[in-house]
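Engineer: no FASTA, just this:
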């Protein structure tokens, strides 16, 4: 099957993104090592993990590593969360001074400890406050301010269109829309029609998010919504190749074959070495456990491999486990 779709560059403020495929901000996933792998595969825009504005204000030791970046990542966006307009603006200025190209506001995180503090998707219930936050930041910054929202807080309060209009009026340069409510978390099917409604309601770029796991999914979203860009979240977990596949499909109209087992092994081991270099062996190996689970999802013997990897303590042990299980997968 060949694509008949050609994509225009995604332009956010003064930032032009040739391939409009964005690596979504994901806590515990989109750290510096994984962003590098996705960048090499063709991701057009990278996001940090979400960072607490209050954490920055109180100089939490957790915020520094979250905002670590390299020049090769550009364009790169930092995503911050909070619900106090002036504090958000003050911390956004600090982030801008670190050299980020865009600053994104998280208004979609569904995690209870975030929502219960009035942050993340809790702001979907208070569009006026959301607008004040966006305006406070946009008035103070010279880089584009973007916003990530959801369909609504729950099925009785579907207000993505209202939120997007407020975002545009308040100075946002783009809005990303996840087609699920907060109450859905990540379950069920994403509602792409709400993305279409937002696209028709505002003139700033609209980035579609939800259930993009292949180039054909992106093409279907484009056809159904007319969105300007695609934000890839769970479809990128253990799958940096998705960006290469997306770029190839929309550039040539042809689907690429999925990576062979040896390529997956090489990617896992490279990722692990980068994690160790960045975070040290003790933390790096332990954080790789979830990544290995994602990389090997659906492969023969994956459950056995995950169990073994969860006991690995060093890069040597991890490599031996991966290679032994990789050979078994090929045999089968």
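Structural biologist: Happy to help now that I have it. Computed from a prediction, not measured in an experiment: that's the story for all the values here.
Engineer: CA only for contacts and neighbour counts going forward, please
Structural biologist: OK.
Engineer: Make sure residue 77 is indeed in a strand.
Structural biologist: Yes: Residue 77: assigned to a strand according to DSSP: H, G, I helix; E, B strand; the rest coil.
Engineer: I figured it hits residue 44, correct?
Structural biologist: No: the criterion here is CA atoms under 8 Å, and residue 77 misses it with residue 44 at 11.1 Å.
Engineer: can you give me the strands in the stretch 201-332 of the chain?
Structural biologist: Under the criterion DSSP state E, counting those that start in this stretch, the stretch 201-332 of the chain contains strands at 206-209, 229-232.
Engineer: most tightly surrounded among those strands?
Structural biologist: Here the criterion is mean neighbour count by mean count of other CA atoms under 10 Å, and of the strands of the stretch 201-332 of the chain the winner is strand 206-209, at a mean of 28.
Engineer: Measure how far that one is from the centre of its chain, please.
Structural biologist: 11 Å (CA atoms, centre = their mean, to the nearest Å).
Engineer: next, the one to line up against it:
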């Protein structure tokens, strides 16, 4: 799959997720097989560009190409300026968010709320495409609500405005992340468009990825929540798509080393205090399928320094590798 001048290989993409797809996680997922990693949503409002949160979200130093940055907003001229600003900071692809279902985003008529205003959608897309020399992509949902699935209408507007590729999440805004994603609407969109279309929603295994690609005819798939605590899912999917074979689960030694490297990256990127705090949710995701997950989280969440967090995590996995019950109370 190509997005402008960029070849996306493998055709497995890390979906943008606020509070998750920061630079340390994007770099990790790219190393573990993702063909493209989209940044977490950044605001188009220049009043907030100098906050610590925005500065981190706009930091792409050392990030593997192509660098895709997602922006959100409702005012065409402001979105255009945000696109230009992010390109000066290293963005090689600008992604427009019209898929986020969060209330604080939709209440401002951004994210998936924009799907209720096709004319405004067109003005935003035209303004952003005209503002930058890099490809512009768009992420949408199937519609606003059960009786208001207008993804095909928005998709045709997007193609007409010069959008280079489209991602469609197989749920309406009202569904949030509940229920089951449907792929009929995505298949309908793909059949009607000539630009690349990517399928998103409930893709949590190599087999599911292959089935969704075959059913929808899409050019690529996006993986979101299934990558939390399991970033190696990208190489698993890529291997299955190319060979039809399943890779074995990574050994605990590799999981330990991936996690410790991820923690070190978070500590370095955010600084010790914020890095330790942000790392806690990732620790929980990595251990979520283990029976002692609750006890592990209770212990490791008390770590207040980077060194203590790394030590507790290493002890936990070393015990699992040795076949011993983790001494969680003793470690505390």
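Structural biologist: Perfect, I can see it now. All figures in this text were calculated on a predicted structure; none of them were measured in a lab.
Engineer: mean deviation of the host helix or strand of residue 85 of structure 2 from structure 1?
Structural biologist: Residue 85 of structure 2 is part of helix 76-88 when elements are defined by DSSP states H and E. By mean CA distance after the TM-score superposition for structure 1, the fitted helix 76-88 of structure 2 averages 1.2 Å away from its aligned residues in structure 1.
Engineer: Specify, as a residue range, where that helix falls in structure 1.
Structural biologist: With TM-score structural alignment applied, helix 76-88 of structure 2 matches the range 85-97 in structure 1.
Engineer: thinking again about what came up before, format the strands of the stretch 201-332 of structure 1 as CSV; extra columns: distance to residue 173 of structure 1.
Structural biologist: CSV is the format used below for the strands of the stretch 201-332 of structure 1 (distance: least, CA to CA, whole Å):
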stretch, distance to residue 173 of structure 1
strand 206-209, 10
strand 229-232, 13
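Engineer: Which of those strands sits closest to residue 84 of structure 1?
Structural biologist: Residue 84 of structure 1 sits nearest to strand 206-209 of all the strands of the stretch 201-332 of structure 1, at 25.0 Å, using CA to CA.
Engineer: which residue numbers in structure 2 go with that closest one?
Structural biologist: Going by TM-score structural alignment, strand 206-209 of structure 1 sits over residues 197-200 in structure 2.
Engineer: For the matching stretch, give me every contacting residue.
Structural biologist: 15, 165-170, 183, 186, 189-190, 212-213, 216, 218-224 (CA atoms under 8 Å, 6 or more residues apart in numbering).
Engineer: 10 Å instead?
Structural biologist: Residues from elsewhere that reach stretch 197-200 of structure 2, judged by CA atoms under 10 Å, 6 or more residues apart in numbering: 1, 11-15, 137-141, 155, 164-171, 181-183, 186-187, 189-191, 209, 212-213, 216-224.
Engineer: Tell me which entries of those lie within helices.
Structural biologist: Mapping the contacts of stretch 197-200 of structure 2 onto helices (DSSP state H) picks out 155, 186-187, 189-191, 209, 212-213, 216.
Engineer: out of those residues, which one sits closest to residue 310 of structure 2?
Structural biologist: residue 209 (33.6 Å).
Engineer: What sits closest to the closest one if chain neighbours are left out?
Structural biologist: residue 203 (5.7 Å; CA to CA, 6 or more residues apart in numbering).
Engineer: repeat for residue 135 of structure 1
Structural biologist: Nearest non-adjacent residue to residue 135 of structure 1, counting by CA to CA, 6+ apart: residue 170, 4.7 Å away.
Engineer: what residue of structure 2 takes the place of the one you found?
Structural biologist: Residue 170 of structure 1 maps onto residue 161 in structure 2, by TM-score structural alignment.
Engineer: What's the separation between its match and residue 135 of structure 2?
Structural biologist: Note on residue 161 of structure 2: its distance to residue 135 of structure 2, by CA to CA, to the nearest Å, is 12 Å.
Engineer: between these two, what contacts are shared?
Structural biologist: 128-129.
Engineer: hmm, back to that, next helix or strand past the helix holding residue 85 of structure 2?
Structural biologist: That would be, after helix 76-88 of structure 2 and using DSSP H and E, strand 93-98.
Engineer: Have a look at how far, on average, that next one is from structure 1.
Structural biologist: So strand 93-98 of structure 2 averages 0.3 Å relative to structure 1 (mean CA distance after the TM-score superposition for structure 1).
Engineer: okay, the angle between that strand and helix 76-88?
Structural biologist: In terms of direction (axes from the mean of the first three to the mean of the last three CA atoms, to 10 degrees), strand 93-98 of structure 2 departs from helix 76-88 by 150 degrees.
Engineer: circling back to that earlier point, what number of residues lie near the match of residue 170 of structure 1?
Structural biologist: 19 (other CA atoms under 10 Å).
Engineer: I figured it was touching residue 124, is that so?
Structural biologist: Yes: taking CA atoms under 10 Å as the definition, residue 161 of structure 2 is a contact partner of residue 124 at 9.4 Å.
Engineer: Mind giving me the packing neighbours of the helix holding residue 85 of structure 2?
Structural biologist: Applying 3 or more CA pairs under 10 Å, 6 or more residues apart in numbering; DSSP states H and E, one finds that helix 76-88 of structure 2 contacts strand 42-43, strand 68-72, strand 93-98, helix 118-131.
Engineer: how about a cut-off of 6 Å?
Structural biologist: helix 118-131 (3 or more CA pairs under 6 Å, 6 or more residues apart in numbering; DSSP states H and E).
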